[in-house]
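S.K.: 3D, please:
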Amino acid sequence: MTTPNESGPVLDAASPLPPEIEAADEKTRVPLAIEDWATVVIMGLLACITFANVLVRYFTDSSFAWTEEFSVFLMILLALVAGSAAVARDRHIRIEYFAEGGSMARRKRLAQFGAAMVALLFLLVAALSVRVVWDDYRFEETSPGIGVPQWWYSIWLPIVSLAIALRAVGLFIRRGRRTMDANDGSAKP
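M.R.: Have a look, this model is predicted:
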């Protein structure tokens, strides 16, 4: 164990991460590794596709037509999956002045309110995007670049939006159970 310094928290020599980052991964019913591995796979696919396209362009003066369309889809999917991980880890955007100020009961209520609003928003996005997917399927829309059915891409919006909403509901429940330590204001599970 190291001694506290003026610039930050006490760090354990055995732990490479600061305590607040380690504490970010609270116990959840559905493992956070799902989003972590999905992020790794998507980033790997993006890197491989982009690298292959660069090589083909360099050596043949032409490119794979499908890479841009598929890369844009993967980047959108990556943002949604990362958003799910951020919600589950309670790392979504907020104004710290309001979220971390006031009494412990106020902080708890604000954390629950934020989680409820995220859940509501993404349930709405999931419900409305089902109609988009249905229209893409019903009208046989095709993608502009390579002509595959558009619903192959749009089906992921309601699925991942529902996952984000469920992660927000889980966060709401966890924040409702959490008690605050009156001595230092830190959260205790």
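
S.K.: make it CA atoms for all contacts and neighbour counts henceforth
M.R.: Fine.

S.K.: didn't Leu171 look like it was pressed against Ala88?
M.R.: Yes: contact criterion CA atoms under 8 Å: Leu171 and Ala88 qualify, at 6.2 Å.

S.K.: please give me the structure for this one as well, since I'd like to look at both together:
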Amino acid sequence: MDKVISRLEEWIVAIVLAVMSIIAFVNILSRGLANYSLSFTEEITVNLFVLLTFVGTAIGVRQSAHLGFTLIYDRVNHSLKRVMTLFVGLMMVLLFGTLLYFGIQMVSFQIEMGQRTPSLGWPQWWFSLAMPVGALLCLYRTLQVTVKEYREHNVKGEQKI
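M.R.: Predicted structure coming up:
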């Protein structure tokens, strides 16, 4: 299951980045050659960027590629490292859980109100789904990484290899 989610994340990022690049390139050509701007492209690009950010964050959490300040963590004993790992994991779960909750609320509201995008007139919730879906992926990856890091140290404080 984890492999499927990993591939899905990577494909989403690749496809979204390709679509954004193509749209931006076509808009540049349109402005340069025809002196005509495709205004709707900004709407699509901005909304796809949100999806790209969330899914990219999930990949970053999965690969432990997020920025971190480890000076204190590196100098404490293994028991305190376990406590710090749980604390950081809990804070990340709280963040992504909050984003998931409010993302679901936002999408529900947009569906209920029938909100549409300004330029294309598409349902706004299509784009807004990026927030709860991305937050759910980040939440899953946070739990996965926290459990993995916590288990890396056994009860005696020796690091497992």
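
S.K.: Got a TM-score for the pair?
M.R.: The pair, once superposed, lands on a TM-score of 0.86 when counted by TM-score structural alignment, normalised by the length of structure 2; 157 aligned residues with a CA RMSD of 2.1 Å.

S.K.: show me what contacts the spatially most central residue of structure 2?
M.R.: When CA atoms, centre = their mean is applied to structure 2, the residue found nearest the centroid is Phe54 (1.8 Å). Shown in contact with Phe54 of structure 2 (CA atoms under 8 Å, 6 or more residues apart in numbering): Ala130, Met131, Gly134, Ala135, Cys138.

S.K.: let's see it at 7 Å
M.R.: Contacts for Phe54 of structure 2 (CA atoms under 7 Å, 6 or more residues apart in numbering) come out as Gly134, Ala135.

S.K.: cool, and Ser21 of structure 2?
M.R.: Ser21 of structure 2 touches nothing, counting by CA under 7 Å, 6+ apart.

S.K.: quick one: which of Leu171 and Ala88 of structure 1 has more around it?
M.R.: Ala88 (30 against 24; other CA atoms under 10 Å).

S.K.: What ranges does structure 1 have for its strands?
M.R.: Using DSSP state E, the strands of structure 1 run over 179-180, 187-188.

S.K.: what's the most buried one of those?
M.R.: strand 179-180 (a mean of 16; mean count of other CA atoms under 10 Å).

S.K.: so how far is that strand from its chain's centroid?
M.R.: 25 Å (CA atoms, centre = their mean, to the nearest Å).

S.K.: Structure 2: matching residues for the longest helix anywhere in structure 1?
M.R.: The helix spanning the most residues in structure 1, taking DSSP state H as the definition, is helix 104-138. Per the alignment by TM-score structural alignment, helix 104-138 of structure 1 matches residues 78-112 in structure 2.

S.K.: what do you get for stretch 65-74 of structure 1?
M.R.: Counting by TM-score structural alignment, stretch 65-74 of structure 1 sits on residues 39-48 of structure 2.

S.K.: if we can go back for a sec, for the longest helix of structure 1, packing partners?
M.R.: The contact analysis (3 or more CA pairs under 7 Å, 6 or more residues apart in numbering; DSSP states H and E) places helix 104-138 of structure 1 against helix 151-154, helix 156-177.

S.K.: Tell me which residues of the first one come out buried.
M.R.: Along helix 151-154 of structure 1, these residues count as buried under the neighbour rule (16 or more other CA atoms under 10 Å): Trp151, Tyr153, Ser154.

S.K.: Turn the strands of structure 1 into JSON lines, including distance to Gln112 of structure 1.
M.R.: Formatted as JSON lines, the strands of structure 1 follow (distance: least, CA to CA, whole Å):
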{"stretch": "strand 179-180", "distance to Gln112 of structure 1": "13"}
{"stretch": "strand 187-188", "distance to Gln112 of structure 1": "14"}
